[in-house]
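[1] structure here, sequence nowhere to be found:
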């Protein structure tokens, strides 16, 4: 069984991000950035709890904000699925693939991705309920589902999950911590930039919300791109099956 190498995976992540740059940025802009920006600008404003609110009032405001945001977040997530498969197809194809072909492929595999996300979400949710740790472990074990779908054109969601489970055997925690480290770095940078801009532009309605929306959508798109590239790099490292199965 191949041992996951974080250093090699990070080098390959950067290599992937540098390949097909214009095409990848275009797809990410349309399917990651623009939907998130539209939601940030035109979506519901978080419910503010009253001054001096107690715990119950805080939780009520949180639940109401969450309820209002669910429809928009679902739309953003659905757009992200199509873009994710299209980008992975460009990165993982062993022969040339055009943007049109990658997008067509992304739409064709959309039902599979949706089913996989639902099944994975249920499994990870149950794992989190069971003292959190099992859920975190499942994140690592299921991290290669999307790359496997994009590379092998797997239409059966159960088969896609099984493929990721087998590829990540004995490497689940290593992949999870790799994803966590990359995500933390992007999150910290986003907090710093967002904090600086909120001081300069303000955080209220109008100009402040517009600037904040751009920053939020931009870092969301960047974070998604890095997460996809990390998963693709891990897949490329663990899925090499024969001499003829080399990724270009």
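    Arrived safely. Given the structure is predicted, the values throughout are model-derived calculations rather than measurements.

[2] all contacts plus neighbour counts: C-alpha atoms, from now on.
    OK.

[3] ok, then the element right after the host helix or strand of residue 13?
    Assigned by DSSP states H and E, residue 13 belongs to helix 6-18. On the C-terminal side of helix 6-18, the nearest following helix or strand under DSSP H and E is helix 21-28.

[4] list the buried residues of the helix or strand just after that next one.
    Moving toward the C-terminus from helix 21-28, the next helix or strand (DSSP H and E) is helix 34-42. Neighbour-count burial for helix 34-42 flags 34, 35, 36, 37, 39, 40, 41 (criterion: 16 or more other CA atoms under 10 Å).

[5] if we can go back for a sec, quick one: work out the angle between the helix holding residue 13 and helix 21-28.
    Angle of helix 6-18 versus helix 21-28, following axes from the mean of the first three to the mean of the last three CA atoms, to 10 degrees, is 90 degrees.

[6] for residue 92, give me its contacts.
    With contact set as CA atoms under 8 Å, 6 or more residues apart in numbering, residue 92 has these partners: 147, 150, 151, 232, 236, 247.

[7] swap in residue 229?
    By CA under 8 Å, 6+ apart, the contact list for residue 229 reads 13, 14, 16, 17.

[8] one more structure, for comparison:
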């Protein structure tokens, strides 16, 4: 079947509205809270990184000194969001009216699969980067400095293209894990790859429009809210916290909508029943 982006969007919005009370609780814990914690505890580090943007040695020293904190919040926040994505998919993509507790329970069981698939994706991109870098190195031996410069540009463009293309092909990973119950990371990645085959250009255009909409809304909110707050309160903890609240709210809503969209895209491309695995909670 031909992918219908309008249908996917309309169904996603309808699903979010129908489950907004439960989704608000999930979004607050798994999307908003991590953003707020990061904005509070990493505000000073982020400020120092901005000030040292032109000082590579100072920036490197700052990152080295705070590497543990940065990794803790980065990896911890990612894992918390993984649970949020999976739990929201349970709410939006299966039947039986699961509770928040049931959704989180299913999500926790599925987290290892999502982690495994993510690590495999990172390894794959790293290998592609290594191969492209090797080709550039070989080209520089043949064509000299000019060839190396041109090869470096080609490498960056190629790596960017491969990353975007593969991300689109694997975009249905979370719905596949939850709605189809695939616990094997390789099988889940293969299934997403299979479902998105033949629809990549349309999906890429759809996702790009969603990203542009998110960026436009973020820019307008920042212009209308965060900038006036910084003028009123000045640069400091209060402004950083309020900016974190605003950014966290935008991110929480966007993540919930993204999950809903991916659930409906999966339903279309897999010809699934409207409620997916209706037997999970019946």
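    On my side now, so go ahead. Model, not experiment: these values are computed from the prediction.

[9] could you pull out the helices for the second structure?
    Shown for the second structure, the helices assigned by DSSP state H span residues 5-18, 20-27, 33-41, 43-51, 56-65, 67-93, 100-169, 173-179, 185-196, 200-221, 227-233, 237-270.

[10] hey, which of these is tucked in deepest?
    Among those, ranked by average contacts under mean count of other CA atoms under 10 Å, first place goes to helix 173-179 (a mean of 26).

[11] how about it, which residues of the first structure does it hit?
    Under TM-score structural alignment, the match for helix 173-179 of the second structure in the first structure covers residues 145-151.

[12] to what extent does that stretch diverge from the second structure after superposition?
    After superposition onto the second structure, the mean distance of stretch 145-151 of the first structure to its aligned counterpart is 0.6 Å, using mean CA distance after the TM-score superposition for the first structure.

[13] on that earlier part again, check which helices and strands the helix holding residue 13 of the first structure is in contact with.
    helix 172-201, helix 207-238 (3 or more CA pairs under 8 Å, 6 or more residues apart in numbering; DSSP states H and E).

[14] to residue 99 of the first structure, which of those helices lies closest?
    helix 207-238 (16.4 Å; CA to CA).

[15] so what's the residue nearest to the spatial centre of the first structure up against?
    The residue lying closest to the centre of the first structure (CA atoms, centre = their mean) is residue 224, at 4.2 Å. Going by CA under 8 Å, 6+ apart, residue 224 of the first structure touches residue 32.

[16] that one maps to what in the second structure?
    In the second structure, residue 224 of the first structure lands on residue 255 (TM-score structural alignment).

[17] still on that earlier bit, for the contacts of residue 92 of the first structure, give me a markdown table that also has distance to residue 100 of the first structure.
    Shown next, in a markdown table, are the contacts of residue 92 of the first structure (distance: CA to CA, whole Å):
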| residue | distance to residue 100 of the first structure |
| --- | --- |
| 147 | 19 |
| 150 | 15 |
| 151 | 16 |
| 232 | 20 |
| 236 | 23 |
| 247 | 21 |
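
[18] out of those, which is nearest to residue 82 of the first structure?
    The closest of the contacts of residue 92 of the first structure, once distances to residue 82 of the first structure are taken by CA to CA, is residue 150, at 10.7 Å.

[19] chain neighbours aside, what residue packs nearest to that closest one?
    residue 89 (5.2 Å; CA to CA, 6 or more residues apart in numbering).

[20] distance of residue 185 of the first structure from residue 140 of the first structure?
    To residue 140 of the first structure, residue 185 of the first structure is 18 Å away according to CA to CA, to the nearest Å.

[21] aligned to residue 246 of the second structure, what sits in the first structure?
    Using TM-score structural alignment, residue 246 of the second structure pairs with residue 215 in the first structure.

[22] that match against residue 196, yeah?
    No: under the criterion of CA atoms under 8 Å, residue 215 of the first structure is not in contact with residue 196, lying 10.9 Å apart.

[23] average distance between the helix holding residue 13 of the first structure and the second structure?
    Averaged out, helix 6-18 of the first structure is 1.4 Å away (mean CA distance after the TM-score superposition for the first structure).

[24] angle of that helix against helix 207-238?
    Using the same axes, to 10 degrees: helix 6-18 of the first structure against helix 207-238 is 120 degrees.
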